[in-house]
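next input, structure requested:
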Amino acid sequence: MENVCVLNLLQIQTIDFYIDKEFLESIDYILLTSKNAIKSIMQHKYAQIFLQKKAIVIGEITKKKWEREGGQVLFCPDDSCNGEQLAMLMIETLSDIIHNKNILYVCGRDKATDLVRLLRNECNITDLIVYESNENIKLLENIQSSFAFKKHNMALQQTSEDSLMSYQHHNNKLHTMTTDSNPDAQALENIAFPNESIFIFGSPKHYQIFKKYFHWNQTWLAISLGNTTFQAFDENIRKLNAKGNFEKALQVAHAINNDTPMQNNNPLLHDF
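The predicted model follows:
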């Protein structure tokens, strides 16, 4: 698809975790809310023991990843849901199955929902942190590289003394932004992303880090890949919820991009 850019705001790093073999063998079910947890599991020496456990998962992507690795899925909600909704569904639909069972919640360091707290009265649940998501330290380097390309093209277009002075001013501004530890967010926004840009966010942390570097333009549209991320969006922005369907999010973004401009900046608050 044309005009699509992937901005790697987070770097996922697996953690060299420890788990006692006897404890793992005592687990009845595992709980997975991200494909990143599966990646870390498969690198562990007890990966085959993990795969013997039926999994409760969130999201079609996580479900398919677990099944491709050879695991079985006990339960996956038909619709996209956040952690609190998953806990409620588990209590409502799986109570007879999970009651007093040993469940291992395999997760990342940053958790949007405390599932252990929500489920502790229903089952014996323990969490195991197997990965973490860190801010991409090369983010500004990537932005600077992009700016360098823009500056090069600007330089080729200099045809007058006035434009040269304007270019020099712009060049100095870019240099300040990309060397400052706290870059001018408004300036970054104006240079890097035009009005009516559309952004797809996969997690609340992606959105939070994006806002750290870019002042939000009210003509932009944010699309979430799930309820938790959608709920993390600020109230006053244009937003849609793709409910875990990345391909559909891309299709909708492309359709909106080719549609009429958002001249009136009317709010978009619904799911699709």
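
going by C-alpha atoms from here, please, whenever you check contacts or count neighbours.
Noted.

can you classify residue 196 by secondary structure?
coil (DSSP: H, G, I helix; E, B strand; the rest coil).

repeat for residue 149
Residue 149 - assigned by three-state DSSP - is helix.

tally up the residues packed near it, please.
Residue 149 sits with 11 neighbouring residues when counted by other C-alpha atoms under 10 Å.

please list all residues in contact with it.
By C-alpha atoms under 8 Å, 6 or more residues apart in numbering, the contact list for residue 149 is empty.

can you check residue 135 too?
For residue 135, counting by C-alpha under 8 Å, 6+ apart, the contacting residues are 9-11, 209.

and the contacts of stretch 73-83?
54-60, 63, 66-67, 86, 89, 112-115, 226-228, 243-244.

so residue 240 sits against residue 223, correct?
Yes - taking contacts as C-alpha atoms under 8 Å, residue 240 lies within contact range of residue 223: 4.7 Å.

what do these two both touch?
residue 230.

where's residue 230, which helix or strand?
helix 227-232 (DSSP states H and E).

second input sequence below; structure requested for side-by-side comparison:
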Amino acid sequence: MKNLTKLFDNLKLLYYEYDKYQNKFVKDKDCDKNISYKEFIKLTYELSKNQIQFFIDENGDLVISPKDNFFEHLKQRVKNINYDIKNRNKNIYILSDKNIKYAKNLPLINTKPILDKVDLENYDALIFTSKNAVIHLNSITNQWKKIPSYAISTQTAKQINKFGVKATFVGKEKHGDEFAYELIELLANKKVAYIGAKKIVSNLIDILNENNVSCEHIALYETICIEYEKKIDLPNDSIIIFSSPSTIDAFFKNVNWKNSFRAISIGKTTMKYFPENVNVSVADNTTLESCVQKALNLEK
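The predicted structure follows:
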């Protein structure tokens, strides 16, 4: 059988996430049906072409299974119920307000705009490494929609899609410096703008400028830490998901770290910013959904 993780990466799906622990492709329940249907056709065609058998469960997820009959569907339904009961009360925390099943929200950062206008006329392409950059840019101009967009990950590409634009390229490596190297050949001899926050945590701009890509930084916003009046006391054995270096700073300003805590880093760049005493695991993919999957399957 073909490696399903590799197949998922090659397809660059935005609205299905491969969960290797449950061996199924989990559908984004919040996406538009017409958009997800196109990916459904793409995914099922690829599975069939590789002679990988599957069926669709009651949640609309594609379950990899050698059999497709009533008993397999019933068995999967029971498995889904048990999985839900087992995980619904776990202390997994996301440090934002995004709702992900099985995770609790502990918002610790906000973004503050620092520009109210921008001229993009002279740029051949735009680079985005966060969905916040897309949101802030769209709030001040529609000019960006006419310029090719290059997104670091599926999460950023999904935000671009929400504004009616399809990303020209979605990164495979999903990490800042590696993403830059993916772009070198694609953007050779072009003038591009890196749209993002005031603080940059990768070497993306330097790498591009050193390799025949003229890249300028347009900082649209800054990240602000929410500081609570009292330190937050989380339960023992909590698992905390960190999606950026800013969330690490904000967390340690507001919460006393316990030795029983475990951390999930969304990617390699974020992982570099943890204190040495923190037990960190890296998610398999740079999405919050993948972070939660990792958290649910950590061994004690």
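
one step back: in structure 2, what residues pair with the helix holding residue 230 of structure 1?
Under TM-score structural alignment, helix 227-232 of structure 1 corresponds to residues 268-273 of structure 2.

next one: the matching stretch to chain centre, how far?
Its chain's average C-alpha position is 15 Å from that of stretch 268-273 of structure 2, according to C-alpha atoms, centre = their mean, to the nearest Å.

what residues does that stretch touch?
Residues contacting stretch 268-273 of structure 2 (C-alpha under 8 Å, 6+ apart): 175-176, 201-202, 242-245, 248, 265, 280, 282.

repeat that with 7 Å
Applying C-alpha atoms under 7 Å, 6 or more residues apart in numbering, the set of residues contacting stretch 268-273 of structure 2 from outside is 175-176, 244-245, 265.

the helices in structure 2, which residues?
For structure 2, the helices defined by DSSP state H cover 4-11, 33-49, 70-87, 131-140, 154-162, 176-186, 204-209, 245-254, 268-271, 288-296.

what would those look like in TSV with distance to residue 118 of structure 2 and mean neighbour count?
TSV is the format used below for the helices of structure 2 (distance: least, C-alpha to C-alpha, whole Å; neighbours: other C-alpha atoms under 10 Å):
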stretch	distance to residue 118 of structure 2	mean neighbour count
helix 4-11	34	14
helix 33-49	30	14
helix 70-87	45	13
helix 131-140	8	19
helix 154-162	18	20
helix 176-186	23	18
helix 204-209	19	19
helix 245-254	25	18
helix 268-271	28	19
helix 288-296	30	23
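
need those in JSON lines (columns: distance to residue 27 of structure 2).
As requested, the helices of structure 2 are exported to JSON lines (distance: least, C-alpha to C-alpha, whole Å):
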{"stretch": "helix 4-11", "distance to residue 27 of structure 2": "13"}
{"stretch": "helix 33-49", "distance to residue 27 of structure 2": "8"}
{"stretch": "helix 70-87", "distance to residue 27 of structure 2": "14"}
{"stretch": "helix 131-140", "distance to residue 27 of structure 2": "20"}
{"stretch": "helix 154-162", "distance to residue 27 of structure 2": "14"}
{"stretch": "helix 176-186", "distance to residue 27 of structure 2": "26"}
{"stretch": "helix 204-209", "distance to residue 27 of structure 2": "31"}
{"stretch": "helix 245-254", "distance to residue 27 of structure 2": "27"}
{"stretch": "helix 268-271", "distance to residue 27 of structure 2": "25"}
{"stretch": "helix 288-296", "distance to residue 27 of structure 2": "11"}
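
which of those sits closest to residue 125 of structure 2?
helix 176-186 (10.2 Å; C-alpha to C-alpha).
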